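J.: below: sequence and its predicted model.
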Amino acid sequence: MNIVRVFDSNVTKTPDKPFLIAGGHEHSYQQVQDGSRRAAAYLEDLGVGRGDRVALMCFNTPGFVYAMLGAWRLGAVVVPINHKMQTPEVAYVLGHAKVSVCVFDGELAPVVSRLETTAKLVSTDSAADGFDFFDDAISSVDGVDGVEIDENDPAEILYTSGTTGAPKGCVHSHRNVVGVAITAGLAVSTTRDERLLMAVPIWHASPLNNWFMSTLYMGGTVVLVREYHPVTFLETVQEQRITLCFGPPVIYTTALNMVPNFADYNLGSVRAWLYGGGPIGADVARRLVESYGTTEFRQVYGMTETGPVGTVLYPEEQLTKAGSIGKFALAGVDLRVVGDNGIDVEPEQIGEIWLRADTVMQGYLDDPEATAAAFADGDWYRTGDLARTDEDGYLFIVDRAKDMIITGGENVYSKEVEDVISGHPDVVDVAVVGKPNEEWGETVVAHVVWREPGVIDADDIKTYLSDKLARYKIPREVEFVTVLPRTPTGKIQKHLIRSAS
């Protein structure tokens, strides 16, 4: 089984039903099928075939979907790229994944035009001068059905930052992707009548695999919003009669905090408000339940490597177990909390979460050592998240073994940011930590040892990083110190830095 076959099956059942809605335009299942076949023909003309990698660097636009399905029809592997990345970050992904073709939105031309790459670069719209225009190209070719796809063939490479600072590519098969769609769909009882709002970036693992794919699998409708804005978010929910919505908690709190007439919007069509990227506290949970007028919030936990699937905190548990990631793993997922000795820990003891499921990645691209280190006892994936269970069996994450910061649903690894800041000529030493924030979950804070006091300030650091890192990775706060606390062996004592932030 593969997603293309599932999609084509839905076309035969409801060809005229809207599959995508974007910018006021509807794209029926039949239209998307026809367009994806033409996209396949165009990509084939560019030399794309089975196993080749096609990168997609787009906002939430139909072009992303057409190109993705078109690439899969050829047996190619899709590589979604964060559209917030700067040129050096994009160049790394294109090179590491050996990308043949990169399809990007024209607005991103300033970043793409500075790339030195062998990949063919194609714009989805006419906003980018000097590049081939994807929409024009696929309108002038005859569509192709493509090739037979084995469920164990790689479908996508999803990049996630590694603890060394270099992003790792998580390779997921078609079987993995279908498995995630089924698992996520079961978790929220997805139906053919679903109207999913895609208000957060589609290239993220959870929006793409959990919610887009489960809606596709069931034959529902996906409403694409190019980028999140609180007013647009609320207007779309009301006007499109949205039934499912997913995002980090900050998209819900921002709409509540930034839109004065929030209470005037009719949000009653939504049957499930889904959130991930970090749990929320009791006060925030209570405020959301009261303001949105429903308890139908669900916290979903997982990571790119697992599909992402893991656990869910259900509506009836939002207030009584706020801050938990849930009690039970999702259908088809096994979960353990394991101590350093490899034995499951007792309640209230801290251990590492291990997950096992058919949705777990095949491995890290071209990195057998990292792949081997990520698994234990055969097929158990070691998440790196340290957690405890309470007396009722609910899981609470207490720390991240790999210094990951989650800010507004975006994963930031401290070493990646530290490595870039260290390149500044006036920086002697640096440590990056997460600072708890009620709205964003965490914010990025840099503690910098400068060459001379006063030689640089926070704005200098932020300006230096502006074309080297995605904006969400740039520290919100920069604190200058004369020395960083270290152990006798020279390791930075980040727990002391966090307590001082």
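T.: Perfect, thanks for sending it.

J.: going forward, measure contacts and count neighbours with C-alpha atoms only.
T.: Noted.

J.: buried sites along stretch 17-35?
T.: Within stretch 17-35, the residues that count as buried by 16 or more other C-alpha atoms under 10 Å are 17-22, 26-35.

J.: which of the helices or strands spans the spatially closest residue to residue 481 that is not a sequence neighbour?
T.: If you skip the residues right next to it in sequence, residue 481 has residue 449 as its closest partner in space, 5.1 Å away by C-alpha to C-alpha, 6 or more residues apart in numbering. Assigned by DSSP states H and E, residue 449 falls within strand 441-450.

J.: alright, now check it against this:
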Amino acid sequence: MLSYVSGTSDQPLLYQTVGATLERAAERWPARDALIIPQQNIRWTWRQLNDEADRLARGFLSLGLKPGDRIGIWAPNRVEWVVTQFASAKAGLILVTINPAYRLSELEAALNKVAARALVLAPSFKSSNYVEMIRQLAPELGTGGARDLKLARLPHLRSLVLMGDELVPGFIAYDSLLRDADACGDLQQLATQLQPEDPINIQFTSGTTGLPKGATLTHHNIVNNGYFVARRQRFTEHDRVCIPVPLYHCFGMGMGVLGCTTHGAAMVFPGEGFDPLAVLKAVDQERCTALYGVPTMFIAELDHPEFASYDLHSLRTGIMAGAPCPVEIMKRVVAQMHMREITICMGTTEMSPITFQTEPDDTLERRVSTVGTIHPHVEAKIVDANGRVVPLGVRGELLTRGYGLMQGYWEEPQKTAEAIDQDGWMHTGDLVILDEAGYLKVVGRSKDLIIRGGENISPREIEDFLYLHPKIQEVQVFGLPDQRLGEIVAAWIKLKPEMECTVEEVQHYCRDNISHHKVPKHVSFVTDIPMTVTGKPQKHIMRKMMVERLGLQDDRAA
């Protein structure tokens, strides 16, 4: 049998726009909770959320924005983010989601790359003062009006919408845009022109290597992926989902917002950014039935000093995604957080994003050793270096295709062609094994494999072993250049609170249990591990730092 699977379902694909999805939720569950954001005192029903989205959509039209125009959003998790997501969709705009952590050069490159005509932004987040950063990019702000900007370094940008009601020269106050735009534009007429295949979102891939590319996604892509991710968790309008992951990524805005909208489940955003205590409070106070996060988030919640003070018995399900789940962490999530039906997901931004997910009643073993089975209406195959499909149980690269496949990287046809072949298969770069039951096991990234003296070493195998050490909280294993062997094994380790450990102790622990060539030669104890927003470890950064620290010669590009 060859390593190929296709997802079947008794539920056909939805064929509707993002705006229509919200309209239907407001019609089906008008008085039920839709959006809860404690720090902003927001508790809106589906009808209220739809009304707010309509008002903002008219506001966008009043700025002269037209269907197909790109509008950026640069903000943490706030009510305005969710409203902007739906309002831009109703106005036919393409929402460009920008990492709140971006610095000036990154912001400038992102906005110019997609020729964004407007930017919705928060005043600040953490140590970033967004208003001052924009002024550095555009010192001419405030010398003229705010409705038709002409900025030298941002030549396409015409409007800056600042969240809140403060009047700042050069910026349009978000609240005033809502107040002044009630009579602008015929949204019903516009809705008849919008198509599910229209592009609706540009997601900058947060990948572990290289410069970000703009994955262009359609209504059809993200509405359906959100729907089927939530359906596998068996969501209904009685569920309440705690979403501490960032909105600017598919995990927050797709799997989170659209998954809830297609099923009528309430969205609970515990804070602007991730705070484990805020998550615990929100789950307790709002009686959340589901919780989303990456493994590091769940670890932080479990290890919080006040963890035992909160009642989490309302939890049933949720998603852990972004990186492999250590066995011990999954055991604690099920036992201590009562998430007996938690699911594991895997995917890529280019597939909108999820392609594999475990079932709520899968065994603990399957949840930690696999990423589940294929999603409905999606195909996957595993190929060798020559592009030939391998037999079941044989390692190869994962290729996927289906309704979730992006239109392409924004104005980068060459990079699109490198990622998607002529038969429509997305080449993920993930090394995987498919078993006879259709469960997929991820064994690493093709670029992460360590080749030591001609032997292929999987970092994941060593990481899984080191997670069993009683003092280790998090670990990442990667290769370092070596003149004699080609590469050698290195590990970054974050210890559990109040724990102390030595390099020799780690190496001795390994020597007694795994092959000698897999024992890390270099071990660094760290307080933080660089991650992408989706919880993927940025091993190229760790490698670069270690190469510089050790004075090694590295011929491989980061």
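T.: Right, received. Where do you want to start? The structure presented is a predicted model; accordingly, all values stated were derived computationally and were not measured.

J.: what does the superposition give as a TM-score?
T.: Here the TM-score for the pair of chains, by TM-score structural alignment, normalised by the length of the first structure, is 0.80; 437 aligned residues with a C-alpha RMSD of 3.1 Å.

J.: picking that back up, mind listing what the residue nearest to residue 481 of the first structure touches?
T.: When the contact criterion is C-alpha atoms under 8 Å, 6 or more residues apart in numbering, the partners of residue 449 of the first structure are 427-430, 480-484.

J.: show me which of those are buried.
T.: The neighbour-count test (16+ other C-alpha under 10 Å) marks 427-430, 480, 484 as buried among the contacts of residue 449 of the first structure.

J.: what about the corresponding residue of the first structure for residue 295 of the second structure, how many residues nearby?
T.: Across the two structures, residue 295 of the second structure finds its equivalent in residue 249 of the first structure, going by TM-score structural alignment. Under the neighbour criterion other C-alpha atoms under 10 Å, residue 249 of the first structure is assigned a count of 26.

J.: what's the answer for the one 3 residues further on, then?
T.: Counted with other C-alpha under 10 Å, the burial measure for residue 252 of the first structure works out to 19 neighbours.

J.: which residues in the first structure does whichever strand or helix holds residue 508 of the second structure align to?
T.: Assigning secondary structure by DSSP H and E places residue 508 of the second structure in helix 503-511. Against the first structure, there is no aligned range for helix 503-511 of the second structure (TM-score structural alignment).

J.: state the distance from the residue nearest to the spatial centre of the first structure to residue 160 of the first structure.
T.: Central residue check for the first structure by C-alpha atoms, centre = their mean: the C-alpha nearest the mean position is that of residue 204, 2.4 Å away. When C-alpha to C-alpha, to the nearest Å is the yardstick, residue 204 of the first structure and residue 160 of the first structure sit 10 Å from each other.

J.: from the chain's centre, how far out does stretch 392-408 of the first structure sit?
T.: Relative to the mean C-alpha coordinate of its chain, stretch 392-408 of the first structure is positioned 17 Å out (C-alpha atoms, centre = their mean, to the nearest Å).

J.: same list (the contacts of residue 449 of the first structure) but as JSON lines, adding secondary structure.
T.: Written out in JSON lines, the entries for the contacts of residue 449 of the first structure read as follows (DSSP: H, G, I helix; E, B strand; the rest coil):
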{"residue": "427", "secondary structure": "strand"}
{"residue": "428", "secondary structure": "strand"}
{"residue": "429", "secondary structure": "strand"}
{"residue": "430", "secondary structure": "strand"}
{"residue": "480", "secondary structure": "strand"}
{"residue": "481", "secondary structure": "strand"}
{"residue": "482", "secondary structure": "coil"}
{"residue": "483", "secondary structure": "coil"}
{"residue": "484", "secondary structure": "coil"}
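
J.: between the residues you listed, which is closest to residue 114 of the first structure?
T.: Using C-alpha to C-alpha, residue 427 comes nearest to residue 114 of the first structure of these, at 26.8 Å.

J.: where along the stretch 51-200 of the second structure do the helices fall?
T.: In order along the chain, the stretch 51-200 of the second structure carries the following helices (DSSP state H, counting those that start in this stretch): 79-90, 104-113, 130-137, 174-180, 187-191.

J.: so of those, which one's packed in deepest?
T.: helix 79-90 (a mean of 24; mean count of other C-alpha atoms under 10 Å).

J.: where does it end up in the first structure?
T.: With TM-score structural alignment applied, helix 79-90 of the second structure matches the range 62-73 in the first structure.

J.: check the mean deviation of that stretch from the second structure.
T.: For stretch 62-73 of the first structure, the mean distance from the matching residues in the second structure following superposition reads 1.5 Å, by mean C-alpha distance after the TM-score superposition for the first structure.

J.: what's the burial count for the alignment partner in the first structure of residue 267 of the second structure?
T.: When the structures are aligned by TM-score structural alignment, the residue of the first structure matched to residue 267 of the second structure is residue 222. Counted with other C-alpha under 10 Å, the neighbours of residue 222 of the first structure add up to 25.
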